[in-house]
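> Fold the following and give me the result.
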Amino acid sequence: MFHVENYSGSKEQNYELLIKQLRALLEGESNTIANLSNASALLNQFLDEINWVGFYLTEGQELVLGPFQGLPACVRIPYGRGVCGTSAKEERTLRVADVHEFPGHIACDAASQSEIVIPLIKKGQVIGVLDIDSPIKNRFDQEDENMLNQFTKALVEYL
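Here you go, the predicted model:
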């Protein structure tokens, strides 16, 4: 039985524990939907001051809503549009301190103030993105970005 440990270390130690828990959850499971569902639930439980966490999966030249935790969300996002579509098209992590200053931001939840989007890259292809929204400005720092990049690299191994 999987159980959640206490996150009582430094921010980096807590993220390392989170990645260890992710690997334990996904070990031996190859179903993408199951693995993304557990990954979004794990992040939702781990991260504070967020209002949405989940995945969009590549389908042609757009992203389609995948497993998530939070309010209902936009279903399809064209590559190059909004934070998610731009991250996918440019194949890079985008950390946005104030979403209202991001050109073409797509507001699925009006409460969102800041956002981080990490592309999921497997065999040189963007297969989707991890999207995390926060109701406070400037929620995500460089350490969050670094550790969430490590989290997604570990996740992609199981997809």
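> C-alpha from now on. contacts and neighbour counts both.
Will do.
> Now do the contacts for the residue nearest the centre of the chain.
Nearest to the mean C-alpha position of the chain, by C-alpha atoms, centre = their mean, lies Leu130 at 2.6 Å. By C-alpha atoms under 8 Å, 6 or more residues apart in numbering, Leu130 lies in contact with Val53, Gly54, Phe55, Tyr56, Val117, Ile118, Pro119, Leu120, Thr152.
> Any figure for the gap between the third one and Tyr7?
To tie it back to what came earlier, the one meant is Phe55. As judged by C-alpha to C-alpha, to the nearest Å, Phe55 and Tyr7 stand 24 Å apart.
> cool, the fourth one as well?
Distance, Tyr56 to Tyr7, using C-alpha to C-alpha: 27 Å.
> Please apply the same query to the fifth one.
Distance of Val117 to Tyr7, given as C-alpha to C-alpha: 23 Å.
> more neighbours, those two?
Val117 (27 against 13; other C-alpha atoms under 10 Å).
> Which positions in the host helix or strand of the more buried one come out as buried?
Under the criterion of DSSP states H and E, Val117 resides in strand 114-122. Of the residues in strand 114-122, Ser114, Glu115, Ile116, Val117, Ile118, Pro119, Leu120, Ile121 count as buried by neighbour count, 16 or more other C-alpha atoms under 10 Å.
> Work out the gap between that strand and the centre of the chain.
The gap between where strand 114-122 is centred and where its chain is centred comes out at 6 Å by C-alpha atoms, centre = their mean, to the nearest Å.
> structure for this one too, so we can compare:
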Amino acid sequence: MDSGFRRNDGRGASPLAPSAAISYIAAMYSFDITADTKAELYRDLAAALDSLTADEPDAIANMANVSALIGQYLPDLNWAGFYRNVKDELVLGPFQGKAACIRIPFGKGVCGAAAATRETQLVEDVHAFPGHIACDAASRSELVVPIVHQGELLGVLDLDSPLRARFDAGDAAGCEALMRILAPRIA
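Sure thing, here's the model as predicted:
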């Protein structure tokens, strides 16, 4: 009986049992990220991000996998995702978390500030940030990293946490490094 699953490993297509196909697929994207320090965590995330996106030309697929990777391995997040620059407006892209604001004008809120200035925004207490846009009332701190490739703003990475002061300079530097890897793969 044909299971409908196929593998092409250079020896020709052969049927796989459904459970074998699922195991095969899961094994392709299994990462061993068990870092003891923040620097090690971001190093491991960079290697995983590079592996996930290196051969994929689709920007949305790459952003979806990266938001899942970050959401899975960075602790204490309640939202991890992307806003894309569409005609000088931020438009919701792939994310992990609760439903979010769909459009954000440049200069509005933390994401809009990052887009307008092209500078990382590290906010210890979002309730103290002038003009903060509260998509999730549980969010207390936020980190937004602009994604720039060859001088063009592609969008922003947005991370929210229910903990006040969750993010620090190490997170900012780590996420900036991740976005430097991702930028040419979503351009």
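> Format the contacts of Leu130 of the first structure as TSV; extra columns: distance to Thr86 of the first structure.
As requested, these are exported to TSV (distance: C-alpha to C-alpha, whole Å):
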residue	distance to Thr86 of the first structure
Val53	17
Gly54	16
Phe55	15
Tyr56	13
Val117	9
Ile118	10
Pro119	10
Leu120	13
Thr152	18
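> Quick check: which element contains Tyr42 of the second structure?
If you go by DSSP H and E, Tyr42 of the second structure is part of helix 38-53.
> Quick one: average offset of that helix versus the first structure, please.
Superposed on the first structure, helix 38-53 of the second structure shows a mean distance to its aligned partners of 0.7 Å (mean C-alpha distance after the TM-score superposition for the first structure).
> Run through who's touching the strand holding Val117 of the first structure.
Applying C-alpha under 8 Å, 6+ apart, the contact partners of strand 114-122 of the first structure are 83-84, 87-88, 91-99, 126-140, 145, 148-149, 152-153, 156.
> which ones among those are found in helices?
Mapping the contacts of strand 114-122 of the first structure onto helices (DSSP state H) picks out Val83, Cys84, Ser87, Ala88, Glu145, Leu148, Asn149, Thr152, Lys153, Val156.
> follow-up on the earlier one: which residue, neighbours along the chain excluded, lies closest to the residue nearest to the centre of the first structure?
Leaving aside its chain neighbours, Leu130 of the first structure sits nearest to Phe55 (4.7 Å; criterion: C-alpha to C-alpha, 6 or more residues apart in numbering).
> From Val129 of the first structure, how far off is that neighbour?
Distance from Phe55 of the first structure to Val129 of the first structure, counting by C-alpha to C-alpha: 6 Å.
> Show me which parts of stretch 61-81 of the first structure are buried, residue by residue.
Buried residues in stretch 61-81 of the first structure (16+ other C-alpha under 10 Å): 62-69, 77-81.
> What of stretch 36-50 of the second structure?
Leu41, Tyr42, Arg43, Asp44, Leu45, Ala46, Ala48, Leu49, Asp50.
> Equivalent analysis for stretch 70-87 of the second structure, please.
For stretch 70-87 of the second structure, burial by neighbour count (16+ other C-alpha under 10 Å) applies to Ile70, Gly71, Tyr73, Leu77, Asn78, Trp79, Ala80, Gly81, Phe82, Tyr83, Arg84, Asn85.
> start and end residues in the first structure for that stretch, please.
Stretch 70-87 of the second structure corresponds to residues 43-60 in the first structure, going by TM-score structural alignment.
> that older thread, show me what the residue nearest to the centre of the first structure aligns to in the second structure.
Counting by TM-score structural alignment, Leu130 of the first structure corresponds to Leu157 in the second structure.
> For the helix or strand harbouring Ser67 of the second structure, give me every contacting residue.
Taking DSSP H and E as the criterion, Ser67 of the second structure maps to helix 59-73. Helix 59-73 of the second structure has contacts (C-alpha under 8 Å, 6+ apart) with 33, 45, 49, 52-53, 56, 77, 79-82, 93-96, 182, 185-187.
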